[in-house]
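Undergrad: Got a predicted structure plus its sequence, pasted below:
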Amino acid sequence: MEWLHAPWRIQYILAPKPPPGDGSLFTRIAQSNDDEANLVVARERSCFALLNRYPYNGGHLMVVPYRQVAELGDLTLEELTELMQLTQRCVTALKRVMNPDGFNIGLNLGRAAGAGIEEHLHLHVVPRWYGDTNFMPVLADTKVLPEALQETAARLRAALQMLPR
């Protein structure tokens, strides 16, 4: 078995977390009007998409229902459908903007499965390129992203606006 180590994620793990009862990070972003500061790239009726501030790779998006639910079975049919439709649009936009060789797409449900925000499910869309795992994270404890998050968000926002809904 091979192991993929992601030491750059320690910033997220060690970052201060809001007190319980304030709603999830995603609930606060959903209610905010500052999409640029929150790296939101698209909003639909029941869900939205944003760049991960602590990405595994450049272009790492998360698609999130507005309603805070922890379990896939708690989504309505409308939320579930729109979650997948927005994911599909995000993949298309990422292909146009970043030209990846493939994608990892998935949910981490529950702490044991690796959910960092377990109270609010979210779908990860991670673009992948041949050779995107290299010596920098392993030897230098550094993840190289090809452009600033705000620039990636702006390019994806523009690409998503051009796609049919």
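TA: Arrived safely. Numbers count the residues shown, from 1 in each chain.

Undergrad: drop to CA atoms for contacts and neighbour counts, all remaining ones
TA: Will do.

Undergrad: Go ahead and name everything in contact with the longest helix seen in the chain.
TA: Assignment by DSSP state H gives helix 77-98 as the longest helix of the chain. Identification of contacts with helix 77-98 by CA atoms under 8 Å, 6 or more residues apart in numbering yields 44, 46-49, 59, 61, 63-65, 100, 123, 125, 127, 155-156, 159-160, 163, 165.

Undergrad: got it, and stretch 125-134?
TA: Taking CA under 8 Å, 6+ apart as the rule, stretch 125-134 contacts 56-63, 87, 90-91, 94, 100-106.

Undergrad: what's the span of that stretch, first residue to last?
TA: Taking CA to CA, to the nearest Å, the first and last residues of stretch 125-134 lie 20 Å apart.

Undergrad: And stretch 30-48, by the same measure?
TA: In stretch 30-48, first residue to last residue: 8 Å (CA to CA).

Undergrad: Can I take it that Met62 is in a strand?
TA: Yes. Counting by DSSP: H, G, I helix; E, B strand; the rest coil, Met62 is found in a strand.

Undergrad: Verify the contact between it and Leu50 for me.
TA: Yes. Counting by CA atoms under 8 Å, Met62 touches Leu50, with 5.5 Å between them.

Undergrad: Spatially, which residue comes closest to the residue most central in space within the chain, not counting chain neighbours?
TA: Taking CA atoms, centre = their mean, the centroid of the chain lies closest to Met62, which sits 2.3 Å from it. Of all residues not flanking Met62 in the chain, His124 sits nearest, at 4.6 Å (CA to CA, 6 or more residues apart in numbering).

Undergrad: Next one for the comparison:
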Amino acid sequence: MKNLWNPWREEHVLGREEKYDYCIFEPPTEGSDSKEHLLLYRDSHAVILLNRFPYANGHLLIAPARHIADITELSSQENETIMELLQVSSSILRGELHCDGLNIGCNLGEVAGAGIASHLHFHIVPRWEGDHNFMTVVNEIRTIPVHIAHTFDQLVPAFRELFQIRHPQR
């Protein structure tokens, strides 16, 4: 029998995860990325974070930088930026993690499944052939084979390069 270790999920599973006094999509840090906050990319229009409680390795969250709750509140520039970042992030995930597919979605409102309904965000979940087995169905447990800190280190260079391409003057 093999052990599946996902120690960073323990606090979440037990309902004891750290409560933040700020919106996770507005981390109180300077710069375009932060490992502490799992922030891979930030500019004046949008942010990209690794999901602290992922469905799969490399699960990203893309949100407008502005605190809004609904897709209908996006400005044209925010909408354009987020769609572009969804495209580029998909390419980065395929290139860096070699995933076989991606789930991309957005839950609007608590009743629709939004865990943080007050700040609009999109999910990109990498998928691999056979990635979820009986564990999810039988025990409602997901297995994630790579530590989130390693995934951050693997992805952040590509997002730093993206930031430099989009903002060459910085």
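TA: Okay, I see it. Nothing here was measured: the structure is a model prediction, and the numbers come from that model.

Undergrad: Mind checking the TM-score on these two?
TA: The TM-score (TM-score structural alignment, normalised by the length of structure 1) is 0.81; 154 aligned residues with a CA RMSD of 2.6 Å.

Undergrad: mean deviation of the helix or strand containing Ala42 of structure 1 from structure 2?
TA: Under the criterion of DSSP states H and E, Ala42 of structure 1 resides in strand 40-43. Following the fit onto structure 2, the mean deviation recorded for strand 40-43 of structure 1 is 1.2 Å by mean CA distance after the TM-score superposition for structure 1.

Undergrad: now for that strand, which elements pack on it?
TA: Under the contact definition 3 or more CA pairs under 8 Å, 6 or more residues apart in numbering; DSSP states H and E, strand 40-43 of structure 1 sits against strand 47-51, helix 149-162.

Undergrad: Quick check: which of these is nearest to Ala113 of structure 1?
TA: strand 47-51 (20.9 Å; CA to CA).

Undergrad: got the angle for that closest one vs helix 149-162?
TA: 140 degrees (axes from the mean of the first three to the mean of the last three CA atoms, to 10 degrees).

Undergrad: how far does strand 47-51 of structure 1 sit from the chain's center?
TA: Centroid separation for strand 47-51 of structure 1 versus its chain: 7 Å, with CA atoms, centre = their mean, to the nearest Å.

Undergrad: and what of stretch 123-135 of structure 2?
TA: 15 Å.

Undergrad: Equivalent analysis for stretch 138-146 of structure 2, please.
TA: Remark: stretch 138-146 of structure 2 is offset 18 Å from the chain centroid, using CA atoms, centre = their mean.

Undergrad: Counting neighbours, what do you get for the closest residue to Cys23 of structure 2 other than its chain neighbours?
TA: With CA to CA, 6+ apart as the measure, His119 is the residue that lies nearest to Cys23 of structure 2, at 7.9 Å, once sequence neighbours are left out. Applying other CA atoms under 10 Å, we find 22 residues neighbouring His119 of structure 2.

Undergrad: can you confirm His119 of structure 2 is in a helix?
TA: No. Assessed with three-state DSSP, His119 of structure 2 is coil; it does not lie in a helix.

Undergrad: Now do the contacts for it.
TA: His119 of structure 2 neighbours (CA under 8 Å, 6+ apart): Cys23, Phe25, Ala63, His67, Ile68, Ala69, Asp70.

Undergrad: mind running it again at 10 Å?
TA: By CA atoms under 10 Å, 6 or more residues apart in numbering, His119 of structure 2 lies in contact with 23-26, 63-71, 108-109.

Undergrad: ok, average deviation of the helix or strand hosting Ile13 of structure 1 from structure 2?
TA: Assigned by DSSP H and E, Ile13 of structure 1 belongs to helix 10-14. Compared with structure 2 after fitting, helix 10-14 of structure 1 has a mean deviation of 5.9 Å; criterion: mean CA distance after the TM-score superposition for structure 1.
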